[in-house]
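> quick one: sequence plus predicted model below, questions after.
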Amino acid sequence: MIWYATLVAAVAAERVAELVVARGNERWSLARGATVSGQGHYPAMVALHTGLLAGCLVEVWLADRPFQPVLGWPMLGVLAASQALRWWCIGTLGPRWNTRVIVVPGLPLVTGGPYRLLRHPNYVAVVAEGVALPLVHTAWVTAAAFTVLNAVLLGVRVRCENEALAACPGPALAAARDAGS
């Protein structure tokens, strides 16, 4: 359990690093006239992701979930891949990446890196992490609950992002409208 708690703490530290990057990127974006959308769902997103981390530890401890190597090791690989994908997204978007929905007017949509393959690759990373982190230590209730709640939240989030991009003047407008049709 100690090694798993250390793993969850490492993921939590990674999330704090994301928030530090996002805060700096938010300042950069706002200085360029960005608009912020989706403030209503953001607290639910923070609560859900915090709940994922807590749920992993609580379920493993209270339900005495064992580490099953046949499941745990592959899930650790999926978790590592999800982190790599997330930081590839962050690196590709540069100062435009954020945990909030922030659009800088006049900037074109990013179509490089993982965005040449998927419209929302960061959410692939979130989904993979939400399944893999709990299943590293067979916390299947946490994995299932996060997956269901995250699916609902991502429906709201993706719609919000698409609407924010479509409402933005400049090169992103036509691309967002084309992608939505």
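Ah, there it is. Keep in mind that this is a model prediction, so the values were computed, not measured.
> all contacts plus neighbour counts: C-alpha atoms, from now on.
OK.
> wait, isn't Ala12 in contact with Leu52?
No. With contact defined as Cα atoms under 8 Å, Ala12 does not count as touching Leu52 (10.1 Å).
> those two: which has the busier surroundings?
More crowded of Ala12 and Leu52, by other Cα atoms under 10 Å: Leu52, with 23 against 16.
> residue contacts, the more buried one?
Contacts for Leu52 (Cα atoms under 8 Å, 6 or more residues apart in numbering) come out as 130, 134, 142-143, 146.
> how about the most centrally placed residue in the chain: what's its closest non-neighbour residue?
Residue closest to the mean C-alpha point of the chain, counted by Cα atoms, centre = their mean, is Val126 at 4.1 Å. Excluding its sequence neighbours, the residue lying closest to Val126 (Cα to Cα, 6 or more residues apart in numbering) is Ser82, at 7.1 Å.
> pretty sure the one you found sits against Gly130.
No. Assessed by Cα under 8 Å, Ser82 is found out of contact with Gly130, at 9.5 Å.
> any idea which helix is longest in the chain?
The longest helix of the chain (DSSP state H) is helix 2-31.
> picking that back up, list the contacts of the one helix or strand the residue nearest to Val126 maps to.
Here Ser82 is covered by helix 69-93, with elements defined by DSSP states H and E. The contact list for helix 69-93 (Cα under 8 Å, 6+ apart) reads 97, 110, 112-115, 121-122, 124-126, 128-129, 132-133, 135-138.
> want to compare, so here's the second one:
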Amino acid sequence: MTPPASLLLLIAAIAAVRLVELGAARRNAQWAFARGGVEYGRRHYPAMVVLHVCLLVGILAEVTLADRAFAPLIGWPCLAVLSLAQAGRAWCMRALGPQWNTRVIVVPTAPLVTTGPYRWMRHPNYLVVVAEGIALPLVHTAWITALAFTLVNTAWLVVRIRAENRALWPATGSILTG
């Protein structure tokens, strides 16, 4: 059994985008550290990497082992949501500029970004991750992977958002104030 070529292409495209993002994150980390940046939540970062790799592997495994088919009524709308999620992530990255990272690195002298999607939410990239974590597996009806990723990712996001809030708003550590 092999996964459909369309799924392999989609997963390869997402993996390629992630590798480009990791390159940008590495450059942005160098920029931040050169300006006195401080990293927070370092211990939970490897779990995030494993979780996101498991998402891609889980989709391939579930589609292959459970013989999941592309269901147009679910697949096409999920592909549209996935495309919007990619655009949303690009918007977040553009708004944050060199402050965007996959790690939590805060430059003490850098202003808090309140433009782009950050005008309306403190953590818009995580909304993107949630949408992507549901839509990507469902493109090929990998509903078990979508459910498992969403549950584990929700727990991870609690940890991650708390770390970011402590880093960005140390006086309160709250997403609601600051």
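Sure, I can see it. Given the structure is predicted, the values throughout are model-derived calculations rather than measurements.
> quick TM-score on the pair, please.
The TM-score (TM-score structural alignment, normalised by the length of structure 2) is 0.94; 175 aligned residues with a Cα RMSD of 1.5 Å.
> ok, then the element right after the longest helix of structure 1?
strand 35-37.
> what do we get in structure 1 for Leu7 of structure 2?
Matched across to structure 1, Leu7 of structure 2 falls on Tyr4, judged by TM-score structural alignment.
> ok, that match touching His137?
Yes. Using Cα under 8 Å, Tyr4 of structure 1 is in contact with His137, at 7.3 Å.
> could you find the counterpart of the residue nearest to the centre of structure 1 in structure 2?
For Val126 of structure 1, the residue aligned by TM-score structural alignment is Val129.
> likewise Leu153 of structure 1?
Match for Leu153 of structure 1 (TM-score structural alignment): Trp156.
> host element of the closest residue to its match other than its chain neighbours?
Distances taken as Cα to Cα, 6+ apart put Met48 closest to Trp156 of structure 2, at 7.5 Å, once the chain neighbours are dropped. In the assignment (DSSP H and E), Met48 of structure 2 maps to helix 45-65.
> mean per-residue distance, that helix versus structure 1.
By mean Cα distance after the TM-score superposition for structure 1, the fitted helix 45-65 of structure 2 averages 0.4 Å away from its aligned residues in structure 1.
> what does that helix correspond to over in structure 1?
Under the criterion TM-score structural alignment, helix 45-65 of structure 2 matches residues 42-62.
> could you name every residue contacting both of Ala12 and Leu52 of structure 1?
Common neighbours of Ala12 of structure 1 and Leu52 are not found (criterion: Cα under 8 Å, 6+ apart).
> on that earlier part again, between Tyr4 and His137 of structure 1, tell me which one has more neighbours.
His137 (25 against 17).
> now that one, nearest residue through space, not along the chain?
Nearest residue to His137 of structure 1 in three dimensions, chain neighbours excluded: Phe67, at 4.7 Å (Cα to Cα, 6+ apart).
> would you agree Thr150 of structure 2 is in contact with Ala135?
No. With contact defined as Cα under 8 Å, Thr150 of structure 2 does not reach Ala135; the gap is 10.5 Å.
> where in structure 2 does stretch 101-117 of structure 1 fall?
Under TM-score structural alignment, the match for stretch 101-117 of structure 1 in structure 2 covers residues 104-120.
> can you give me the buried ones in that stretch?
Across stretch 104-120 of structure 2, burial judged by 16 or more other Cα atoms under 10 Å covers 104-107, 117-118.
> likewise for stretch 69-81 of structure 1?
Using 16+ other Cα under 10 Å as the test for burial, stretch 69-81 of structure 1 gives 72-73, 75-76, 78-80.
> dump these to TSV, plus distance to Val8 of structure 1.
Converted to TSV, the buried residues of stretch 69-81 of structure 1 look like this (distance: Cα to Cα, whole Å):
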residue	distance to Val8 of structure 1
Gly72	14
Trp73	15
Met75	13
Leu76	11
Val78	14
Leu79	11
Ala80	12
